[in-house]
Each structure stands twice: as C-alpha cells, then as structure tokens.
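Undergrad: sequence first, predicted model second:
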Amino acid sequence: MILLDGLDVSMIVVAIPEIQSEFGMSAGTAQWLAGAYILAFGSFLLLGGRVADLFGRRRVLVLAMAAFAVVSTLGALADDSTLLIVSRFVKGMAAGFAAPAAMSLLTTTFPEGPQRNKAFGIFNVFEASGYSSGLLVGGLLAALDWRSIFILPIPLSLLMLFGALRILPPDPPRTERQRLDLGGAVTLVGGTLTLVFTTVRAAEVGWASWRTIGGYVLSALLLGGFLLIERTVKEPLIRLDLFRNRGLVTANISIGVLYGGAMGFQFLLGLYLQDLMGWKPWQMALVLLPAGLMVVVIGPKLGALMDRFGVTKVLMTGLLAFLPCYVLMLFIGSEPNLWGVLLPASVLWGVGFALSIATLMVAGTNGVPDEEQGLAAGLLNSSLQVGGAFGLAVVTATILPGTELDMLYPGLWLILALAVLTILVQLSHRQK
C-alpha cells in the first residue's frame, strides 16, 4: 500500500499542467489535485489507525484498498474538474485508513528487534521506490494521456487487494463489543482537516490573513475539544497516557520536522530545474533517481545495520547526511552543476532518507502495546504528512522577491535549519 501511495502522489504532480489545460482550471484550483489527497490523507490517519486497532487491521486494509480502486476508476472517467478533485479527496481518505492498518500489521506481526527492523527496511524500500519512480513514470504517462495516471493505480490496488485476501490471516475474534468514540472522532478529524487545510492555503492567502489566523484558531478549538473529550469519555479514541512514551513523542516531532525539510527540498529543486532551468519533469526525476537507488540498496540492509549498531547510531547517521546535502544546494548557479552539486546532493538525500525515516518509525513504535500499534502508526504518518505540509508552506513563504535565482536561497537556508533542528530534537531526547 505504501508503494501505491507514493506512486499516486508523485505521478499527479507531474500531470497537473495537462489536466489544468484540458479543464481550463485556474492555478489555485489545479493545485488541489494534489492538495485534496494530502488534506484527506493527513486528516484521517489517526482515525484510520484507531479504527484498525478496534475493528481489525486486515478488515480495514481490505475495505480501504477496495475503495481506493473504485475511486481511482471514477477519477479516470471524470469529465468535470470538481468531480476529479472530489475523487482525489476520497482516495486520500481511503489511503488514510489503509496506511496505518498496513503499518500496524507489520509491527504486530514482527516483534521488536531484528525481525521488525528488517521489515521496516523493506517497508522503506517500497515507500521511496513508489515516490521516486512515480515522478519518472508520471512524466512518461502524462506525455501520452493524463488519464493513464489515474488508470495505473486500478490494477495495482486490485492486485494488492487480492494479495491481502490470500496472504494475510483473518483478524482475531473480538471478545468484547468495540465502540468508537464519535465525539472524539468528529473533533479530531475536524481539527486536523482545518489544520492541514489552513497550512496548505496559507502561502496563497497570506500568513497574516484572517482566513489563516481564523483557521488556526478554529483548529486549536476543535483539537482542544478533542483533548477534553478524551480526558472524560469512558472509551477514548486515543489514550492520552500514550504520550508519556517519550520515544513516540520524540519520533513524531522529528519525523514532522525532517519531512518538512524534505518536502521543501523537493519543491525548491523542482523550482530550480523546471521553472528556472526549463528542464522536463522526467529530467528532474532522473536527478532524483540516485536518491531512490540509495534507498533500494540500503533498505534491505537497514535491519542488519540497526541490529549491529543500534537504532540511535543509524538514525543519527541518516540525519547527519541531510546537512551536506542541503549545504551543497547552496552552491547552485545559473547553470546546473550536475556532477558537482545535483547528483551528490541526490545521493546524500537518499542515504538520509534510507537511514532515518524507517528508523524513526521503529523508534516510535517500540514499547507501544499491540492493541495501540495502529494508533501509533497513524500518529507517525500524520506527523509526517502535517510536517510536510507545514514545511512546504513555510519554505514557499520564505522565497523572497528578487532575482530568479537569488529568491531560492532563503528557502535553502530554511531547510538546512530544519535538518539541524531534527538533530537537536534527537540529541535532547538522548540526554534525558
């Protein structure tokens, strides 16, 4: 599922110009082809993880993948831009239930230690492969027909659905009737939706706009109401004592900050190569190909690396790899330096990703009871998505007016600062 998610998100980014042209969409409307998916995915992850814990991880995964296939079909047949965007939102909802269900199946199937470490390494390979290959595949398919991008996920999701039904064991029977905290669910989803939506829109309407300020106030009120409900309800959606797990809290903060910088890096790289240098999307995908290859090479060995050197050393090595990557980007010039800047930065980015993202997932789920693994997975994925949205919005806001090349440097300094902040968060945790 994580492969399909990365593939779907990256392919649509490449196809937006063709879709915008066919439907006569404005730039603001067209960006919701990607934004609607991210909005729904990030907002439903926590609820999806808890629903999987309560009602069966295999059951939730199968239903979510079936919905993903159906909505992909509707998107491929859509003849209206509004319907297309709605289909993207619903597809993001399906992914928001499927992703934590899949990840919690992994964490509950493989016990803490070597087996889980190895499983997360393989998980990381599929995640990065889907995202990096999606840029290249999307560029090739968009050159033929943008609808091909919506058609490709249909057979892939059906294949995964068939595999889940055949391979995954049935969910264990529940001895007690499970109840969903509806008040907590409504306030959590409402607060998260408002938070992500406000963040995505902030760069467009302005950070000081009443819409942005009002959105954050409303989000704070809804999430505050959620916390109040969870403190008083008999069967809470999220047991607040879970946040006493410092490893889980630190991993959530780290993965949000780290992915915010990573999204900013990709955005700035695309702005530099495609908008300023006039490169095609598939050419940019080739620049990022070494990053994907690093994940493919390192991913299967990640479990052995964590077993031999420990989670902390592997994680810190990965986080440190981002520093020279972002420093190299400060040396971009009016002509792309492929061998001296772009490809080395891509390799370092891939090494950082390969060693840090899955390792943070391991660190965040260690010590969490099996009955709350879906929730922990939802928390980590939600922090990743919300952190990515925040990072992208803040990086966009820091690009100052000026010469075309000079405007990129404030954003590059910001992503470097985010990489340093991630390291400081981890060091602070280790010292406690």
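TA: Alright, I've got the coordinates. The structure displayed is predicted, hence computed values, not measured ones.

Undergrad: going by C-alpha atoms from here, please, whenever you check contacts or count neighbours.
TA: Noted.

Undergrad: helix or strand next in line after whatever helix or strand residue 42 lives in, which one?
TA: Using DSSP states H and E, residue 42 falls within helix 32-55. Next helix or strand after helix 32-55 toward the C-terminus (DSSP H and E): helix 57-77.

Undergrad: next SSE downstream of that next one?
TA: helix 81-109.

Undergrad: packing partners for that following helix?
TA: helix 2-23, helix 32-55, helix 57-77, helix 114-144, helix 373-398 (3 or more C-alpha pairs under 8 Å, 6 or more residues apart in numbering; DSSP states H and E).

Undergrad: of all these, which one is nearest residue 266?
TA: Closest approach to residue 266 among these is made by helix 373-398 (9.2 Å; C-alpha to C-alpha).

Undergrad: next SSE after that closest one?
TA: helix 409-431.

Undergrad: for that next one, buried residues please.
TA: 409-416, 418-420, 422-423, 426 (16 or more other C-alpha atoms under 10 Å).

Undergrad: between those residues, which is nearest residue 234?
TA: Of all these, the one with the least separation from residue 234 (C-alpha to C-alpha) is residue 426, at 34.7 Å.

Undergrad: next, name the residue at the spatial heart of the chain.
TA: By C-alpha atoms, centre = their mean, the chain has its centre lying nearest to residue 385, at 4.3 Å.

Undergrad: what residues are up against that one?
TA: The neighbours of residue 385, taking C-alpha atoms under 8 Å, 6 or more residues apart in numbering as the test, are 38, 41-42, 256, 259.

Undergrad: need the residues you listed in TSV (columns: distance to residue 241 and neighbour count).
TA: Formatted as TSV, those follow (distance: C-alpha to C-alpha, whole Å; neighbours: other C-alpha atoms under 10 Å):
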residue	distance to residue 241	neighbour count
38	28	26
41	25	31
42	23	30
256	21	26
259	26	27
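
Undergrad: alongside the first one, take a look at this:
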Amino acid sequence: MSGRAWGVLLVLCGAIFLEGIDIAMLNVALPSIRAELGLSTATLSGVVSAYVLGYGGFMLLGGRAADLYGRRRMFLTWLVVFLVFSGLGGFATEGWMLLLARFVTGVAAAFMTPAGLSIITTSFEEGPKRTKALLFYAGTAAGGFALGLVIGGLLTGIDWRWVFFTPVILAAVILAAALWLIKEPVKQARAARGLDFGGAVTVTAAMLLLAYGVIRLEHPGQGWGWTVASFAGGAAALVVFVAIERRSPAPLVRLGILRSGPLLRANISTLLYAGSFFGFQFLVTLYLQELRGWSTLETSLALLATGIDAILAPTLTPRLVAKFGNTRVIFGGIVLAVVAYALFLPLGMDWTYAAMFPSMILLGLGFALAYGPLTIVATDGVAEDEQGLAGGLLYTSFQFGAALGLSAVTAVSTAALGDGSPQAALGGFRAALVVPLVMAVLAAIVIAPRRQRASAKEARLAKEEAIPAS
C-alpha cells in the first residue's frame, strides 16, 4: 500500500480505537462517577443505556447517510460532534447532563463508525489489500477496548473527568489528520438522491424501541409492561418500514441485500458472538470486584489478556484466512470462545488468576480469528454504493448483540441471586455464565462452513453428461 493509503487506514483505525477506548474507560469509571455525583443505580445504568440507545437507534440511518451524502462528510461531521459531547460529559455536575452527553455521543458514533468502515471498503479493492486493511482495523478496535480498561482505571485514579477529556484530545488529533488525508471520491453514487424520509423515521423509531426493550430486560423487577410495549412498538415500526421500502422508488434500505446468505449469517453470528463476549466480560468484572474485592486496576489487568487480539488480528489472522478462508477461520475462533466459556463454568470463590488465564487467552485468540473475518464476510460482494448500509447492518448487529448479552446475564444472575450471601452470588454468576456459552454455540452453528450446493443448471448438465449417448 502507498504512504497515503496507510495514512488513511491509520486515521480510520484511530477513530475505531477512539470509540472502543471511550466505552471501556467509562465502564471502569462508573463507580467513581456515582460516588461524586450521587447518582441512583437507575441513573448510573442510564448513562450506559443512553449510549446504547443513540448508537443502536441511529446506526442503520448513519450507514445509509454515508452512502447518500458522502462518507468523508459524514465521518468528519460526526467526529466533531463526538469530540464536543465527549468533552461536555467531563463537565457534568448532574445526572441528566451525563445522560444527554452519552446519548448524543452514541448518535455520533452511529454515523461516524459505518462511514469509517465504508471508506476502507471503498478505498481498498476487494481481495488481499482489503482483507489486510479490515483485519488491521478490527485489531485496532479490539485493542481500543482492551487498553481502555487499563487506561480508564489509571485515569479514574486521578479524576474520573479525564475519562471524558482524553477522547477529546485523541479525536482532535484524528480530525486534523483526516482533514488532510481523507479525500471524497470524485463520483459519489446516488449522492444527489433525496432521503427516504418515511423509511428513515420508521427504521430509527424501530431501532430505538427495540434497543430500549433490550435495555429494560436488565430490570425484570420493574415490571414487563413497558418492556413488552417497547418490543411490540419496535416490531410494528419494522413492519411499517418494510411496507414503505417495498413501495419506495428510492428506498433507504434495499431489502434485497438481506437475501445474501453470507451477509445474513455473518450478521446473526456477529449478534450472538458479541452478546456472548460482552456478557462474559461483564460477569467477570462483577465477580472480581464485587465478590472478590479486586480493585478497578487489578480487574482491568486481569482482562488485559483478552487484548492479545490486537496483536494477532493483523498478523496471524491474514495468514489463516489466506489458507483456510474466512468462514473456517470465523468458525474456529467461535469454537475457541465456546471452550473458554466452558472452562469458566466451575467458577470458585477462591479461584486464582492462573485458573482464569486459559479462558482469557482463548477469548483473545478467538476474537482475533472471528471479528475481522466477520467484517469481511459482511461487506464482501456488496455494491460500492451500499457499503455504508452493509457497515450499518454489521454494527447494528454488534451493538444489539452486546446489549442483549448484557441484559440476559444481568437478568439471569439477578434471578439466581437468592438471599444475597456470597455463596448465593457465586451461584448467580455460575448460572449466568451459561448464557455466553449458549450464545457462542448458536453463533458457531450459524456460521459453520457449509458444503456449496450445485445450481440447478449445473445439476442438469451433470445429469445429462451421466446419460450415455444412444
């Protein structure tokens, strides 16, 4: 690749690293934020949920906007919004300020992230160059989350507000480099086409309602009325959206893209795999801090082993993909995750880190093998003017999967908590650990390599060749 191509890739990797580190650092800082601002448990949970709502609710619209209005324009505009509202979060003195800042930051990420991914998929031609770029990109994303846990622990020890100010500094550097390096293509397909307003409103309403429903699963004690209403409203909005898209001469989402078997399987596997990974990480964090009394920094360092994917994704994974293909490598990575979760099931009250380490390292290796190739499969063969949409679908699956995994393990562990004693809490964690295991097994089943069926024409020709001439 040329020097400029490397520069563009590094800028976009910096942006996905920024998104990963932002989420991870905030998760580590939540207890300190609650202590200083006096936030209730519901408000503290809302700080995380607000980001999920903004991200999941606007991701499809964000991905399509990149295709229609220019990938560079969307990337730069929403990077600025991300920068501003991340900084405003650091000045918050009330809970509602944090909620607003995190919601808008999530919306900014929903527009910025698929735009960045589509710049890569349209800047690097399909084949070895794109594969190398996407695997490098995936490794950086994973590295951002892994390093964010440690950096967040260090910054929180100084002042939790630096968890919000640090992304501002990083975003400013990325913005300056992007203005210089990233160029808008001379010809932006369908850029002059008007936005399908009805489709945009209904799909965003559907995603917001479904995301809210998933978030409410974490709090079964609050009743099921609003949860059921959210899912029902989201499903109804999706039905209306599909009806609009079928009749629209210029649909926001071409429904035919969902007929692609590889794309559909990649997105379903991504949803399940993300749910298993983030659900497991959340449980381990609670186990180490609340049951074992480990500090924030000790917990972050314990989870750091999973960050090995940042090294392996751009180095080992391309070689394996070249030899075995994307699907087999993804399947192998998810199987490693299944083994990692299974090894953690006999969780004990006095487990040493040596007992946990095999699961951590297998998870890191599995993520290195699965995440990047899933990105490749989800965008391979998609027309250039729909790359933003493909990225939006992928990240929507990832975000909804993460939210679903977190909600499911929270609900199961809470239901199994019993009398609240340490032994009962341990039983709750063990019960909840089954959730990531089941989700990973389902992801492996969905993405398992399939024997290609011959087309009807090929089958007919083979049959004719088998009949001896008279």
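TA: That came through, no problem. As the structure is a computational prediction, the values presented were derived from the model and not from experiment.

Undergrad: where's the residue nearest to the centre of structure 1 relative to residue 289 of structure 1, distance?
TA: 22 Å (C-alpha to C-alpha, to the nearest Å).

Undergrad: what is the neighbour count of the aligned partner of residue 171 of structure 2 in structure 1?
TA: Applying TM-score structural alignment, one finds that residue 171 of structure 2 aligns to residue 157 in structure 1. Applying other C-alpha atoms under 10 Å, we find 22 other residues in the vicinity of residue 157 of structure 1.

Undergrad: mean deviation, the helix or strand harbouring residue 157 of structure 1 versus structure 2?
TA: Using DSSP H and E, residue 157 of structure 1 falls within helix 153-167. Here the mean offset of helix 153-167 of structure 1 against structure 2 after fitting is 0.9 Å, by mean C-alpha distance after the TM-score superposition for structure 1.

Undergrad: next helix or strand past that helix?
TA: With DSSP H and E, the next secondary element past helix 153-167 of structure 1 is helix 182-205.

Undergrad: tell me the contacts of residue 146 of structure 1?
TA: When contacts are counted by C-alpha under 8 Å, 6+ apart, residue 146 of structure 1 touches 15, 18-19.

Undergrad: of the residues you listed, which are reproduced in structure 2?
TA: Here is what carries over to structure 2 from those, by both residues aligned by TM-score structural alignment, their matches' C-alpha atoms under 8 Å: 15, 18-19.

Undergrad: spit out the contact partners of the counterpart of residue 142 of structure 2 in structure 1.
TA: If you follow residue 142 of structure 2 across to structure 1 using TM-score structural alignment, you land on residue 128. Residue 128 of structure 1 makes contacts with 3, 6, 292, 295-296, as judged by C-alpha under 8 Å, 6+ apart.

Undergrad: equivalent analysis for residue 79 of structure 2, please.
TA: Per C-alpha under 8 Å, 6+ apart, neighbours of residue 79 of structure 2: 108-109, 112, 171, 175.

Undergrad: please tell me I have it right and residue 320 of structure 1 contacts residue 352.
TA: Yes. The criterion here is C-alpha atoms under 8 Å, and residue 320 of structure 1 meets it with residue 352 at 7.3 Å.

Undergrad: give me the more crowded residue out of these two.
TA: The residue with more neighbours, out of residue 320 of structure 1 and residue 352, is residue 352; 26 against 18, by other C-alpha under 10 Å.

Undergrad: about what we covered before: which among the contacts of residue 79 of structure 2 end up buried?
TA: 108-109, 112, 171, 175.

Undergrad: right, and residue 198 of structure 2 touches residue 244 too?
TA: Yes. The pair residue 198 of structure 2 / residue 244 is scored as a contact, 7.0 Å apart, by C-alpha under 8 Å.

Undergrad: the two: who's more crowded?
TA: residue 244 (18 against 15).

Undergrad: distance of the aligned partner of residue 260 of structure 2 in structure 1 from residue 375 of structure 1?
TA: In structure 1, the residue paired with residue 260 of structure 2 is residue 245, using TM-score structural alignment. Distance, residue 245 of structure 1 to residue 375 of structure 1, using C-alpha to C-alpha: 13 Å.

Undergrad: also residue 427 of structure 1?
TA: Separation of residue 427 of structure 1 from residue 375 of structure 1 (C-alpha to C-alpha) stands at 26 Å.

Undergrad: ok, now residue 62 of structure 1?
TA: Per C-alpha to C-alpha, residue 62 of structure 1 is found 18 Å from residue 375 of structure 1.

Undergrad: also residue 418 of structure 1?
TA: Distance of residue 418 of structure 1 to residue 375 of structure 1, computed by C-alpha to C-alpha: 26 Å.

Undergrad: for residue 94 of structure 1, same thing?
TA: Noted for residue 94 of structure 1: a distance of 16 Å to residue 375 of structure 1, by C-alpha to C-alpha.

Undergrad: same question for residue 20 of structure 1.
TA: From residue 20 of structure 1 over to residue 375 of structure 1 the distance is 37 Å, taken as C-alpha to C-alpha.

Undergrad: the helix or strand where residue 248 of structure 1 lies packs against which elements?
TA: Here residue 248 of structure 1 sits within helix 246-270, counting by DSSP H and E. Helix 246-270 of structure 1 sits against helix 343-365, helix 373-398, helix 409-431, with contacts defined as 3+ C-alpha pairs under 8 Å, 6+ apart.

Undergrad: superposed on structure 2, what's the mean shift for the second one?
TA: What it means is helix 373-398 of structure 1. In the superposition with structure 2, the average deviation recorded for helix 373-398 of structure 1 is 0.8 Å (mean C-alpha distance after the TM-score superposition for structure 1).

Undergrad: one step back: in the helix holding residue 248 of structure 1, which residues are buried?
TA: 247-265, 268-270.

Undergrad: give me the residues contacting the next helix or strand after it.
TA: Going down the chain from helix 246-270 of structure 1, the next helix or strand is helix 281-298, by DSSP H and E. Here helix 281-298 of structure 1 makes contact (C-alpha under 8 Å, 6+ apart) with 14, 121, 124-125, 128-129, 132-133, 135-136, 139-140, 270, 273-274, 342-343, 346-351, 353-355.
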